[in-house]
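Got a sequence here, can you model it:
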Amino acid sequence: MPMRYTQFPKKQGLYDPQFEHDNCGIGFLAHMKGKQSHKVVQDALHILRNLEHRGGQGDEVNTGDGAGILLQIPHRFFKKTCIESGINLPNQGEYGVGMLFLPQDEEARGACEKELEAIIAEENQELIGWRTVPVDDSMLGNAAKAAMPFIRQLFIKKNDYKMTEVDFERQLYVIRKRAEREIGSKVAEEESFYFTSFSSRTIVYKGMLTTEQVNQFYLDLNDQTFESAIALVHSRFSTNTFPSWERAHPNRYMIHNGEINTIRGNVNWMHAREAKFTSDVFGKDLSKVLPVVDKDGSDSSMFDNTLEFYH
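Presented below is the predicted three-dimensional model:
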């Protein structure tokens, strides 16, 4: 018979009712020896499904506040699938992958892609190609479908074999920040231009989904060659912002299961100090990545913006 409580249970074992809060569900999984496998992906998705009770839903049980998973770049999987798209990938670590939410409107999407390609060229990096992410939206609720972006991946080759991994990550960051400012500001309010991730290390699959829907929607995640040694999963309970595809977690660097009460003061301090920023690593590119914080993001994404910048 299921337990039924009309008030908090009494303190027992590791449980203490004073720590009761309503917020998101998070999970993390890693192979201790760094061995990549599809089992890590499967186990992480199992954890995510078990976090269903921590995620929010509206009046539709098949429209979630958000759910997703962060994984390592699955080189073996991409090597196989990109050939089908006419993309010849270099060795692992020699390319970056951007996961983008784009406008559903074909003309608007094409304009975004063309301008992004121009920015990549201006930053002296080489675009290898685009891949449309295969999805199945048949299980989504009407609200999730109505807001759903067109989802594509772009692949960028490191233009200098002497460039370190960190330097390449920094270059991808510069490209993304430029694109967000120069392209995102032109996109219609009801459309999307958003990078869930843009990295040579990790990739994020997320959306306005329930925990059960993540690998039903993103077909890539079910392929046996999709492998990772780490995984972060998140089931979102939207407490102080509206649900959206963009505001689902994981963010690019972190997952979070609470609210940051000092967020507005922190953001204001960051903006106030940007005029005095100097950087030996960014050099002349520093101005391209400002402002650091996206003021339209959630408190978690604002923290993620800051963490990414300092990293």
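
Going by C-alpha atoms from here, please, whenever you check contacts or count neighbours.
Noted.

okay, now the closest residue to residue 131 other than its chain neighbours: neighbour count?
Nearest non-adjacent residue to residue 131, counting by CA to CA, 6 or more residues apart in numbering: residue 153, 5.1 Å away. Neighbour count for residue 153, taken as other CA atoms under 10 Å: 17.

pretty sure residue 153 is in contact with residue 98, am I right?
Yes. Using CA atoms under 8 Å, residue 153 is in contact with residue 98, at 5.3 Å.

Quick one: residues in contact with the helix or strand containing the residue nearest to residue 131.
Taking DSSP states H and E as the criterion, residue 153 maps to strand 150-157. Contact with strand 150-157 is made by 90, 94-104, 125-133, as judged by CA atoms under 8 Å, 6 or more residues apart in numbering.

In strands, which of the residues you listed appear?
Among the contacts of strand 150-157, DSSP state E puts 95-102, 126-132 in strands.

in the chain, which spans are strands?
Assigned by DSSP E, the chain shows strands spanning 25-30, 67-72, 95-102, 126-132, 150-157, 194-199, 202-207, 230-235.

run this one through as well so I can compare:
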Amino acid sequence: MFNFSEKDSCGVGFIASRNIPPTHGMTLKVLECLANLDHRGAKFADGTGDGAGVLTEIPFELIRAELSELNIEHDTNKKIGIISCFFDPKNIDDSIELINNELKEYNIKHLYWRKVPTDKQILGNLARESKPSIYQGIVSAENESLKILKRSFIYLEKL
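Predicted structure coming up:
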């Protein structure tokens, strides 16, 4: 059971702004926050961390540019979503096929998969050996009902 007096959890930092648009400066502050929380994260035997991430808005400009580059037609009136997946490098194709089949069941249109760029040079040996392949599935809602779409994503999250 959670105990407020315990202080052994990994660190979490939040930087948020409601009134200004996202900026590169904000991203730099977030990265500084991550660096300052290094002592709060779990470490492998080789002294390297177990990973950290940054949550941002969906980069719609990037997604639209990639859709255009890949010559993928998309109805701009439909919602776009991103599915973040951490795949075993040995089973990427099977995993993607499984997810694509489930998406069809829920009338969610798969637009494309993108491999998330990572820099494995910064990882220690243990982390590099166990590093998953990170992909993002770009999808579009075929449903008009946002409620149904949200329910579908909750189910897919459990896969």
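
Among the ones in strands among the contacts of strand 150-157 of the first structure, which one sits closest to residue 117 of the first structure?
residue 127 (7.1 Å; CA to CA).

could you measure that closest one against residue 136 of the first structure, distance?
27 Å (CA to CA, to the nearest Å).

These two: which has the busier surroundings?
Using other CA under 10 Å as the criterion, residue 127 of the first structure and residue 136 rank with residue 127 on top: 19 against 12.

now for the more buried one: what does it line up with in the second structure?
With TM-score structural alignment defining the correspondence, residue 127 of the first structure maps onto residue 110 in the second structure.

residues touching that match, list them.
Residue 110 of the second structure neighbours (CA under 8 Å, 6+ apart): 100, 103, 137-140.

Can you lay out the residues you listed as CSV showing distance to residue 55 of the second structure and neighbour count?
Formatted as CSV, those follow (distance: CA to CA, whole Å; neighbours: other CA atoms under 10 Å):
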residue, distance to residue 55 of the second structure, neighbour count
100, 24, 18
103, 23, 19
137, 16, 19
138, 16, 18
139, 18, 20
140, 20, 23
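
would you list those residues in CSV and tack on distance to residue 155 of the second structure?
Formatted as CSV, these follow (distance: CA to CA, whole Å):
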residue, distance to residue 155 of the second structure
100, 14
103, 10
137, 16
138, 17
139, 15
140, 16
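
Out of those residues, which is nearest to residue 9 of the second structure?
Ranked by distance to residue 9 of the second structure (CA to CA), the contacts of residue 110 of the second structure are led by residue 137 at 31.0 Å.

quick one: the alignment partner in the first structure of that closest one and residue 60 of the first structure, what's the gap?
Under the alignment by TM-score structural alignment, residue 137 of the second structure pairs with residue 154 in the first structure. Distance, residue 154 of the first structure to residue 60 of the first structure, using CA to CA: 33 Å.

likewise residue 123 of the first structure?
From residue 123 of the first structure to residue 60 of the first structure the distance is 44 Å (CA to CA).

Nearest residue to the middle of the second structure?
residue 84 (3.9 Å; CA atoms, centre = their mean).

counterpart of that one in the first structure?
Match for residue 84 of the second structure (TM-score structural alignment): residue 99.

now do the same end-to-end measure for stretch 202-216 of the first structure.
21 Å.

Provide the aligned range in the second structure for that stretch.
Going by TM-score structural alignment: stretch 202-216 of the first structure matches no residues.

Could you find the closest non-adjacent residue to the counterpart of residue 141 of the first structure in the second structure?
Counting by TM-score structural alignment, residue 141 of the first structure corresponds to residue 124 in the second structure. Distance criterion CA to CA, 6+ apart; nearest residue to residue 124 of the second structure, sequence neighbours excluded, is residue 48 at 5.6 Å.

which residues touch that neighbour?
Counted by CA under 8 Å, 6+ apart, residue 48 of the second structure has contacts 123-124, 127.
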